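Student: Fold the following.
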Amino acid sequence: MGENTGDRGLEHVAGRVWLYPHDPDPDAIGASVAVIADERGSVLIDAGNSPAHAREVRRAIAAAGLPAPRWLVYTHHHWDHTWGACAWADVEVIAHASATALLAAEADRPWSHQYLRDQVTENPKLGPSFRARALAVPDFGELRIVLPHRTFTDTLTLPTGVVLRFVGGNHAPDSLVAVDPDSDVMLVGDCYFPPPFHLRTDADTPDLPMARRLLAERHAYFIDSHSAPRRTT
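Tutor: Model (predicted):
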């Protein structure tokens, strides 16, 4: 039986930035994947939440006639942004330096549907995330967590002019933002979100000061991974 995809297709944002939109079902935890298209090779911002998700994005890139990805940037190490990486071939994976140890720890876990069930039994607050992982990855035999091939600590400019900048934050300590100056678009991942649900307290809220600082840079578009793009100018 062929893969049942539900592919959504790429949406053009501005300039050379395209977006495979987030899954509108919040229970699916399907982050968006951005494509910054360039004839020297496209830049992917995040990998998709599973190999199947990555294959959907790859088909959408081909259908749109965009150059194949050459670089894959993790905005942070969380599963819904990184678990699709093993389905991307011939890409250089780039992340903040602190992501390597975090992903290595995740790679050491014995991922399986039974492991997910056992973990939720021990900590029910993991339920929403782990149920979404079970739906995203029907076959854990094809999952391989890919560690970064290249890291940086402050900023990094890719050969296509895309600028990566470390911002950190409460959601994930390795969070970075990506800016395409040519298109005047900033992609922020989940950097200003509160911590993941299983780590969240009643006092945790979105980091609005961080969001305001980023918005103050006045790029034409501001895109997080679980919302529609925001036009800001």
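
Student: rest of the way, CA atoms for contacts and neighbours
Tutor: OK.

Student: And the closest residue to residue 127 other than its chain neighbours, how far from residue 114?
Tutor: Take residue 127 and drop its neighbours on the chain: the residue closest to it by CA to CA, 6 or more residues apart in numbering is residue 120, 5.5 Å away. As judged by CA to CA, to the nearest Å, residue 120 and residue 114 stand 10 Å apart.

Student: Make sure the residue nearest to residue 127 is indeed in a strand.
Tutor: No - counting by DSSP: H, G, I helix; E, B strand; the rest coil, residue 120 falls outside a strand, being helix.

Student: quick one more, to check against the first:
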Amino acid sequence: MLHKYSDRVYYTDYDEVSDRPVLGYVTGERHSALIDAGSSPKHINEVLGEIRELGLREPDFVIITHSHWDHTYGLRALNIPAICNRLTYDLLKQDSKKIWDKEHFEEYKKSGLIEPFIFEHMEIEYSDISEVRIRLPEIVYDRHLSIDLGGLTIETFLVTNAHSKDGSVVLVKEEKVLFLGDSFYTELVGPDWVDHPDLVGEYHRELTPVDFEVAFPAHTDKITRAEMFAELTERESA
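Tutor: Below is the predicted model:
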């Protein structure tokens, strides 16, 4: 379900069963943007349907926070430009070379190329794994990109984090809202979630100068700046 945070910022629910993440929708006076493309065409089409039901402007482009399947595999259902950082583009390009059918999917699981956690959730999202198609973004930035939506500025930038080397965040500047993607979380290594206190510390330091009041992690509830930084401080010293 699409929720209203303010007149210019909306967000979806996350789903623990399918591992669908929070997606964002941001609208200015001239342009609107999606934040992440979801885990499948079905997922993103449901979100687009809710945007239309609310009478909101159709998104003009989508910003990808990182390459993981639940944030990107809905891209092929969108007929708008996609934006990502260089590392994300390169990782998606690697994914696009995989053969997506039942036989290869099982092989990827056995070899560890796809972790069991991901395998289980992809089976929930896709009744037929051969439906997976990887679309590559058309607009690629190196470390930072700022976009004027008309009275509203969004900035996306790469951040050091424990979850993935290509993680980026999206700041909705005037609203003081920060979409975190999965950058707030630990790293999935085989069946285990592994934290990296040194990377958490760097993440904390990089986000400290950023002017935000509320953050949206992709798989948990929104949190205040103070709550987020308190948790990061604990993880740094773990």
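
Student: So residue 120 and residue 114 of structure 1 - more neighbours on which side?
Tutor: residue 120 (17 against 11; other CA atoms under 10 Å).

Student: Alignment lookup: the more buried one to structure 2.
Tutor: Taking TM-score structural alignment, the alignment pairs residue 120 of structure 1 with residue 109 from structure 2.

Student: can you check residue 144 of structure 1 too?
Tutor: Per TM-score structural alignment, residue 144 of structure 1 is aligned with residue 133.

Student: what's the answer for residue 48 of structure 1, then?
Tutor: That one, residue 48 of structure 1, aligns with residue 38 by TM-score structural alignment.

Student: Same question for residue 187 of structure 1.
Tutor: In structure 2, residue 187 of structure 1 lands on residue 179 (TM-score structural alignment).

Student: My guess is that match contacts residue 216. True?
Tutor: Yes - here residue 179 of structure 2 reaches residue 216: they are 4.8 Å apart, a contact under CA atoms under 8 Å.

Student: Leaving out sequence neighbours, find the closest residue to residue 57 of structure 2.
Tutor: Nearest one to residue 57 of structure 2, counting by CA to CA, 6+ apart, is residue 32 at 6.7 Å.

Student: Look up how far residue 233 of structure 2 lies from the one you found.
Tutor: Using CA to CA, residue 32 of structure 2 is found at 35 Å from residue 233 of structure 2.

Student: which of these two has more neighbours?
Tutor: Neighbour tally, residue 32 of structure 2 and residue 233, criterion other CA under 10 Å: the higher count belongs to residue 32, 22 against 14.

Student: roughly how far apart are the more buried one and residue 18 of structure 2?
Tutor: In terms of CA to CA, residue 32 of structure 2 sits 27 Å off from residue 18 of structure 2.

Student: in what helix or strand does residue 160 of structure 2 lie?
Tutor: For residue 160 of structure 2, there is no host helix or strand (DSSP states H and E).

Student: didn't it look like it was pressed against residue 201?
Tutor: No - the criterion here is CA under 8 Å, and residue 160 of structure 2 misses it with residue 201 at 9.1 Å.

Student: Tell me, how many residues neighbour the closest residue to residue 182 of structure 2 other than its chain neighbours?
Tutor: Nearest non-adjacent residue to residue 182 of structure 2, counting by CA to CA, 6+ apart: residue 218, 5.7 Å away. For residue 218 of structure 2, the count of nearby residues is 29 (other CA under 10 Å).

Student: contacting residues around stretch 57-70 of structure 2?
Tutor: With contact meaning CA atoms under 8 Å, 6 or more residues apart in numbering, stretch 57-70 of structure 2 is reached by 19-21, 25, 27, 31-40, 48, 51-52, 71-72, 80-85, 88-89, 91-92, 156, 164, 166-170, 180-182.

Student: Return the subset of these lying in helices.
Tutor: Under the assignment DSSP state H, the contacts of stretch 57-70 of structure 2 contribute 48, 51, 52, 71, 72, 88, 89, 91, 92 to helices.

Student: which of those sit farthest apart?
Tutor: Spatial extent of those (CA to CA) is set by the pair 52 and 91 at 31.9 Å.

Student: So for those two, which sits in the more crowded spot?
Tutor: Shown here are residue 52 of structure 2 and residue 91; by other CA under 10 Å, residue 91 has more neighbours (15 against 11).

Student: ok, now how distant is the residue mapped onto the more buried one from structure 1 from residue 174 of structure 1?
Tutor: With TM-score structural alignment as the criterion, the equivalent of residue 91 of structure 2 in structure 1 is residue 102. Distance, residue 102 of structure 1 to residue 174 of structure 1, using CA to CA: 9 Å.

Student: ok, now residue 22 of structure 1?
Tutor: Taking CA to CA, one finds residue 22 of structure 1 at 21 Å from residue 174 of structure 1.

Student: more crowded one of the two?
Tutor: The neighbour comparison of residue 22 of structure 1 against residue 174 (other CA under 10 Å) goes to residue 174, with 24 against 20.

Student: In contact with the aligned residue in structure 2 for the more buried one: list those residues for me.
Tutor: Mapped onto structure 2 by TM-score structural alignment, residue 174 of structure 1 lines up with residue 166. Taking CA under 8 Å, 6+ apart, we find residue 166 of structure 2 in contact with 66, 67, 85, 87, 88, 158, 159.

Student: Find me the equivalent region of stretch 51-61 of structure 2 in structure 1.
Tutor: With TM-score structural alignment as the criterion, stretch 51-61 of structure 2 aligns to 61-71.

Student: so who does the match of residue 187 of structure 1 touch?
Tutor: Residue 179 of structure 2 touches 24, 35, 169, 170, 171, 215, 216, 217, 218, counting by CA under 8 Å, 6+ apart.
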